[in-house]
Every structure is written in structure tokens, then in C-alpha cells.
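**Q** following is a predicted model, sequence given first.
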Amino acid sequence: MSWLNGKRILVVEDEALIAVMVEDMLTDMGSSVVGPAATIEAALKLAATEMLDAAVLDVNVRGERIDPVADALLARGVPMLFATGYGEVKLANGHRATVIDKPYTQDKLARGLASAMGMAFQRSTG
């Protein structure tokens, strides 16, 4: 997807198999993956130090909510996409975000990122 070419996407996911799947999907769409981070602590470091165009965040990371990472990204103006098996997401600060349900496909991931980034979804024709 040309609109994702070169975009730096932070991935926070504690399930190794899902993290690899998301990394593969994003790479296939032309993005550069930052991470993936499997802990809140690692995600916070990346959120504070890396240049990011967007983030794909698991809502529950090793039993901890993603809120501190989301707050750090929100403060930097980084668009976020939340991936969860729990339905609607409302962060502790009341901020609502774009959500996709697990398990998801590359198409759902692309649509979710487009929505989070305020872009019209463009399906690849090539």
C-alpha cells in the first residue's frame, strides 16, 4: 500500500506469534516496524525516543493496560490503532481510539491504520 511506504509504525504486542504476524503484515504494506515491544516498559522507551508515524497497540500487555504508552503517544500526536479481543476501548484519560478486533487480517489492519491516521483507505492495485 503506497500510502504506508516508509511509515514508521510502533508495534506493542506481548504474544510473540501475533507480533510476528503484525510485523509481516506491516512490512508487506511497505512500513518500517519499530519494535515490536512486548512490555509496557519497552514500549514507553520506544514511544519516547523513536520517530513514529503511527502505532498498533495491544490493549492488555502482560496483564497491564496500555494506557501509559497511549498517553505518551497522544502527547506526541502519534496516531494509534488498538488491537483487542475485548471490544470497545476507552482509555483511562477518556480518549477514544480506533480499534480492531483480534484476530484480524491485513485488510482490517490497513483500514484501521488509515482511520487512525485520518486517511482514506486505499486498497493496493498492484
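**A** It's in. Being a predicted model, the structure only gives us computed values, none of them experimental.

**Q** going forward, measure contacts between C-alpha atoms and count neighbours the same way
**A** OK.

**Q** just say helix, strand or coil for the residue most central in space within the chain.
**A** What sits nearest the mean C-alpha location of the chain, by Cα atoms, centre = their mean, is residue 56, with 0.6 Å. Look at residue 56: counting by DSSP: H, G, I helix; E, B strand; the rest coil, its state is strand.

**Q** contacting residues for it?
**A** Taking Cα atoms under 8 Å, 6 or more residues apart in numbering as the contact definition, residue 56 lies against 9-12, 80-83.

**Q** rerun that using 7 Å as the cut-off
**A** Shown in contact with residue 56 (Cα atoms under 7 Å, 6 or more residues apart in numbering): 10-12, 80-83.

**Q** next up, a second structure to put side by side with the first:
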Amino acid sequence: MGDLAGARVLLLEDEFLIAMDAEQVLLGLGAETVKIASTLAEAEQLASNCHFDAAMLDVNINGQVSFPLAESLWRRGVAVVFATGYEMKNQPFPEFALCVTKPYTSADLRDTFSMALRRRAD
């Protein structure tokens, strides 16, 4: 079992194969459940109807950034990790969130989620 032992995770990813791969990695790291959303509207609906411990949000979903959803989740006590395939050095990420760059490895997700969950617990 990994650092996500028992965690309920919201995964926002609009690329089907990336979402399926990330789901398997997160489950392999010990997540109890992973709920996948492919649009911001779907993710917002899941977030309002379910309790999550952590979220992995693609930054750009069909031309929209997921930052407002991340802030809403953070206010509800959810650890937030952004995932992006873009170079984001100049992008103003919310200071509470961490980011992994695609393509990421299992170790990248393990380390980033571990840090995000520790931050959220503090």
C-alpha cells in the first residue's frame, strides 16, 4: 500500500488514456476510490456530491483552467495536485497546490501526493 492508503481521490483529466493510467497508479498507491471526471462541470458535480481527501486536476480542460475548482476543493479540506503537460513556470498556481508535469511516474505521484496530504493535514 502507498501514501494514499484509504484516500478518496477526484481525478479531473480530459484525455481518456491518461485518466485510465492515472487511476491505476492512484489505486496502486492505496487510494480507496478514484472518481474520474472529464469536464469541469462533471468534476464540480462530483465535488459537490462526494467527499474527497485529495484531487488531481489537469490544469487545462478544453481551454478552461481548473484553478477555481481547486480553490473550492481546498476550502473543503481536500489536498490538491495539479497535472499538466505544459511548461508552467510562469503560471500563477494557487500557493496551496502542488504540480506534477506529464508524463509523470508512479514515484512522482506518490511523492507529490504524500507532500500534498501532509500540507493539508497541517
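**A** Cool, the structure landed. None of the values given here were measured: they were computed from a predicted structure.

**Q** list the members of the contacts of residue 56 of structure 1 that persist in structure 2.
**A** Compared against structure 2 with both residues aligned by TM-score structural alignment, their matches' Cα atoms under 7 Å, those retain 10-12, 80-83.

**Q** quick check, nearest of those residues to residue 24 of structure 1?
**A** residue 11 (11.3 Å; Cα to Cα).

**Q** who's in contact with the closest one?
**A** So residue 11 of structure 1 contacts 33-37, 55-57 (Cα under 7 Å, 6+ apart).

**Q** 6 Å - rerun?
**A** Counting by Cα atoms under 6 Å, 6 or more residues apart in numbering, residue 11 of structure 1 touches 35-36, 55-56.

**Q** make CSV out of the residues you listed and add distance to residue 47 of structure 1.
**A** What follows is the contacts of residue 11 of structure 1, written out as CSV (distance: Cα to Cα, whole Å):
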residue, distance to residue 47 of structure 1
35, 10
36, 11
55, 9
56, 12
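
**Q** what is the burial count for the residue lying closest to residue 115 of structure 1 once chain neighbours are set aside?
**A** Closest residue in space to residue 115 of structure 1, ignoring its immediate chain neighbours: residue 98 at 6.9 Å, by Cα to Cα, 6 or more residues apart in numbering. By other Cα atoms under 10 Å, the residues close to residue 98 of structure 1 number 18.

**Q** do residue 79 of structure 1 as well
**A** When neighbours are counted by other Cα under 10 Å, residue 79 of structure 1 comes out with 22.

**Q** show me where structure 1 has strands.
**A** Remark: strands assigned in structure 1 by DSSP state E are 8-12, 32-37, 54-58, 60-61, 64-65, 80-84, 98-101.

**Q** what about the first one, distance to the chain center?
**A** Relative to the mean C-alpha coordinate of its chain, strand 8-12 of structure 1 is positioned 6 Å out (Cα atoms, centre = their mean, to the nearest Å).
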